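# Next come a sequence and a model predicted from it.
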Amino acid sequence: MTTDNSRAGILHRSVLLDQAVELLVLDPRGRYIDGTFGRGGHSRLILKHLEGEGCLLGIDKDPEAVRFGKALAAEDGRFVVYHGSFADMEDAASVQGWEEGSVAGILLDLGVSSPQLDDPARGFSFMSEGPLDMRMDPSRSPSAAEWLNTAAEQEIADVIWRFGEERFSRRIARAVVLAREEEPLTTTRQFAELVRQAVPKKEKHKHPATRSFQAVRIFINRELSDLEDGLEQAVRLLGPGGRLVVISFHSLEDRIVKRFMRDLSRGPQLPRGLPVRASDVEPPFRTIGKALKASEPEIKENVRARSAVMRVLERRADMSGDQSK
């Protein structure tokens, strides 16, 4: 499915659209949360599956995405949009009067969206000239430029290594510090060229700045810490039989999601020989199927789908209460 970002002339294709909604919406009269509204591709299809009292809450950090959300809310009274991170999910649900254990399904489509990547003015991409910004919410500070121009060399190296898994992180950090002594870093191409020159060995078919841009973006937007907070809140909000569907786009995200779902679905690890029946410690959650990836036809249509991994967690229908900790 394709939604049109008419302001920037950008087409955005929601990845794993049909599969995600099919696995998410089991109760057409339930409450649902799209924690990463974007341009509403998943939300619009969710709404098509809802009936009666079914309703949907969309959340997004990006004010431009919220603008699209408000337009959808004006079209469909079952939808409401909230400006914030999915790490604020419980607050967003509380505004609607939704309590813990009352939500039928939650979707998180992680990472940066195509409209954000493809709009040079947002500063997410090294492929075109633009301000070195990278903020999903431009009202929050610092921007990528502000941070790179003021952070300590060791902090920059740590961020690029931790969030980009870039083995030349120290060389890049040193190059940043030397360059900013001459003039501030202000544009995407300026930073990309600096990284290109600092990396001595290039990966085939990958721009040398790929890992560094990913690392700075993740850090500036608190993506991984927000993910950890959002997952914890999601399982508290889910009701019996409710599902959490998460689509990840790189290994750092997927590692967090995989470990989180694994730990909840296997329950507490008790010492051997403890006189406890399996039924007494049955975990309140279970994973649904194996991790799903985009099909070859979808990848051909949308190359960004190639790295997508979707995982599904379900709260058992015969168990309730907060047993996630």
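Arrived safely. Residues are numbered from 1 along each chain as shown.
# going forward, measure contacts between C-alpha atoms and count neighbours the same way
Noted.
# Quick one: the helices in the stretch 101-250 of the chain, in order.
For the stretch 101-250 of the chain, helices defined by DSSP state H, counting those that start in this stretch occupy the ranges 114-118, 144-148, 153-164, 169-182, 188-198, 210-220, 223-237.
# tell me the most buried of those helices?
helix 210-220 (a mean of 22; mean count of other CA atoms under 10 Å).
# For that one, name the packing helices and strands.
Packing contacts for helix 210-220, counted by 3 or more CA pairs under 8 Å, 6 or more residues apart in numbering; DSSP states H and E, involve helix 144-148, helix 153-164.
# Compare those helices and report which one is nearest to residue 119.
Closest approach to residue 119 among these is made by helix 144-148 (15.9 Å; CA to CA).
# helices and strands around the closest one, which ones?
helix 210-220.
# Compile the helices and strands packed on helix 210-220 into TSV and extend it with columns for distance to residue 65.
Putting those into TSV (distance: least, CA to CA, whole Å) gives the following:
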stretch	distance to residue 65
helix 144-148	20
helix 153-164	25
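# right, and those helices - which one's nearest residue 117?
By CA to CA (comparing all of the helices and strands packed on helix 210-220), the closest turns out to be helix 144-148, at 14.5 Å.
# The closest one: how far from the chain's middle?
The chain centre lies 22 Å from the centre of helix 144-148; the measure is CA atoms, centre = their mean, to the nearest Å.
# okay, now residue 296: neighbour count?
Close neighbours of residue 296, defined as other CA atoms under 10 Å, add up to 12.
# ok so residue 56 is a strand residue?
Yes: assigned with DSSP: H, G, I helix; E, B strand; the rest coil, residue 56 falls within a strand.
# and residue 221, how many residues sit next to it?
Number of residues near residue 221 (other CA under 10 Å) recorded here: 22.
# Second structure for comparison follows:
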Amino acid sequence: MTAAPHTSVLLDEVLAAMKPAKGETVVDGTFGAGGYTRAFLAAGASVIAFDRDPTAARFAEGLPADRFRLVQARFSEMAEVAGEGAVDAVALDLGVSSMQLDESERGFSFMRDGPLDMRMGEAGPTAADLVNGAETAELARILYVYGEERQSRRIAAAIAKRRAEQPFSRTLELAEFIEKALGGRRGAKVHPATRSFQALRIAVNDELSELEEGLVAAERTLKAGGRLCVVTFHSLEDRIVKTFLAVRAGRTPGGSRHAPPVAAGAPPSFQLLFNGAQAPSAAEVEANPRARSAKLRAAIRTAAPVWRDAA
């Protein structure tokens, strides 16, 4: 049976920027439940989709085999799979997918009880491993850097004290503990554990490094004139994408802490499709509250060579 359709964030804006067409090859770097892919296929394009989550395959049922391929891999591997300079467009819809949030057994949501897992794939340490095993200072750093949590030291110290007696194993258990450690809800609209859960998920899946590598991979994979569209959901992701595109478009004098240094004078490998970022409409946010923090940035690949990282 074909999986239920999924509403993708900023879909109209992504389609307007990417302009997928018959005869073109598009990379959907974050297949998820297949919302973008279905739209690209409907426009006549062929799609090479990537997802490290093996359960995403169920959303590929019924898609045309002659124009669609799903690869269980990270999107940073797209150049090796699709070939350098071989595709007309690349789309990246970052962060955790709605279907992963909605499945309690994946352990992504602090609103549903499940094992403290948070892995997008099958390999590597879980969130429970991190929470129960990381040094207190390292745990605080993760919460502060990846979650922008100002109370990171307080939370980490409380976790360290509690795990010495009883390790954490469930999502609601951790969420309720963090809420209590921070003095309760106190009328806050956002759950006190929101930033901590974001930080743990990013750390478990190495999401920021994957994004940095994925942007470089997209640069290698796109043809001259190819379009890159990236949808982000929080400031850390957006900052990396903004910096990468600004540097590659020649808008800044050099690199940044999110982009490796490059040889001086390299010609721009991207041209910004529009200045700044596009946000969802009020109507979309009302229909899908998860879209409220989304931002779209887009650029066109120039004919310049791929930038080579400095030694």
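Yes, it's here. Model, not experiment: these values are computed from the prediction.
# tm score of chain vs chain?
Superposed pair, TM-score by TM-score structural alignment, normalised by the length of structure 2: 0.89. Supporting alignment: 296 aligned residues with a CA RMSD of 2.0 Å.
# that older thread, nearest approach to residue 217 of structure 1 belongs to which of the helices and strands packed on helix 210-220 of structure 1?
Shortest distance between residue 217 of structure 1 and these, using CA to CA, is found for helix 144-148: 7.4 Å.
# Give me the mean distance between the closest one and structure 2.
Here the mean offset of helix 144-148 of structure 1 against structure 2 after fitting is 1.1 Å, by mean CA distance after the TM-score superposition for structure 1.
# For that helix, grab the matching residue range in structure 2.
With TM-score structural alignment applied, helix 144-148 of structure 1 matches the range 127-131 in structure 2.
# contact partners of that stretch?
With contacts defined as CA atoms under 8 Å, 6 or more residues apart in numbering, stretch 127-131 of structure 2 is touched by 116, 117, 118, 119, 139, 159, 168, 169, 200, 201, 204.
# Columns distance to residue 213 of structure 2 on top of the residues you listed, output as CSV?
Output for the contacts of stretch 127-131 of structure 2, formatted as CSV (distance: CA to CA, whole Å):
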residue, distance to residue 213 of structure 2
116, 27
117, 24
118, 21
119, 19
139, 24
159, 32
168, 32
169, 31
200, 20
201, 18
204, 17
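# Of the helices and strands packed on helix 210-220 of structure 1, which is nearest residue 46 of structure 1?
helix 153-164 (32.2 Å).
# That closest one: average distance to aligned residues in structure 2?
Helix 153-164 of structure 1, aligned to structure 2 and superposed, deviates on average by 0.6 Å (mean CA distance after the TM-score superposition for structure 1).
# so what secondary structure elements neighbour that helix?
Other helices and strands packing on helix 153-164 of structure 1, by 3+ CA pairs under 8 Å, 6+ apart, are helix 169-182, helix 210-220.
# How far away from the center of its chain is it?
On the basis of CA atoms, centre = their mean, helix 153-164 of structure 1 is displaced by 21 Å from the centre of the chain it belongs to.
# Stretch 128-139 of structure 1 too?
Put simply, stretch 128-139 of structure 1 sits 17 Å off its chain's centre (CA atoms, centre = their mean).
# Can you give me the end-to-end span of it?
For stretch 128-139 of structure 1, the first-to-last residue distance is 23 Å (CA to CA, to the nearest Å).
# Any buried residues in that stretch, and which?
By neighbour count on 16 or more other CA atoms under 10 Å, the buried set for stretch 128-139 of structure 1 is 128, 130, 131, 132, 133, 134, 135, 136, 137.
# and for the longest strand along structure 2, what are the contacting residues?
Counting residues, the longest strand in structure 2 under DSSP state E turns out to be strand 222-232. Contacting residues not belonging to strand 222-232 of structure 2 are listed as 10, 14, 17-18, 84-95, 218, 238, 241, 294-304 [CA under 8 Å, 6+ apart].
# quick check: it aligns to which part of structure 1?
Mapped onto structure 1 using TM-score structural alignment, strand 222-232 of structure 2 spans residues 238-248.
# Mean per-residue distance, the matching stretch versus structure 2.
Stretch 238-248 of structure 1 versus its aligned partner: 0.5 Å mean (mean CA distance after the TM-score superposition for structure 1).
# what comes up buried for that stretch?
In stretch 238-248 of structure 1, counting by 16+ other CA under 10 Å, buried: 238, 239, 240, 241, 242, 243, 244, 245, 246, 247, 248.
# Residue 14 of structure 1 maps to what in structure 2?
Using TM-score structural alignment, residue 14 of structure 1 pairs with residue 8 in structure 2.
# surely its match meets residue 32?
No: using CA atoms under 8 Å, residue 8 of structure 2 makes no contact with residue 32, being 9.7 Å away.
# what about those two, which has more around it?
For residue 8 of structure 2 versus residue 32, the count of surrounding residues by other CA under 10 Å is larger for residue 32: 29 against 20.
# just checking, what residue in structure 1 corresponds to residue 116 of structure 2?
Here residue 116 of structure 2 is matched to residue 132 in structure 1, going by TM-score structural alignment.
# which residues touch its match?
Contact analysis of residue 132 of structure 1 by CA under 8 Å, 6+ apart lists 122, 123, 124, 143, 144, 145, 185, 186, 187, 188, 191.
# Just to be sure, residue 81 of structure 2 is in a strand?
No: Residue 81 of structure 2 is assigned helix when assessed by three-state DSSP, not a strand.
# Can you report how many residues lie near the corresponding residue of structure 1 for it?
Here residue 81 of structure 2 is matched to residue 92 in structure 1, going by TM-score structural alignment. Other residues lying near residue 92 of structure 1 total 22 when counted by other CA under 10 Å.
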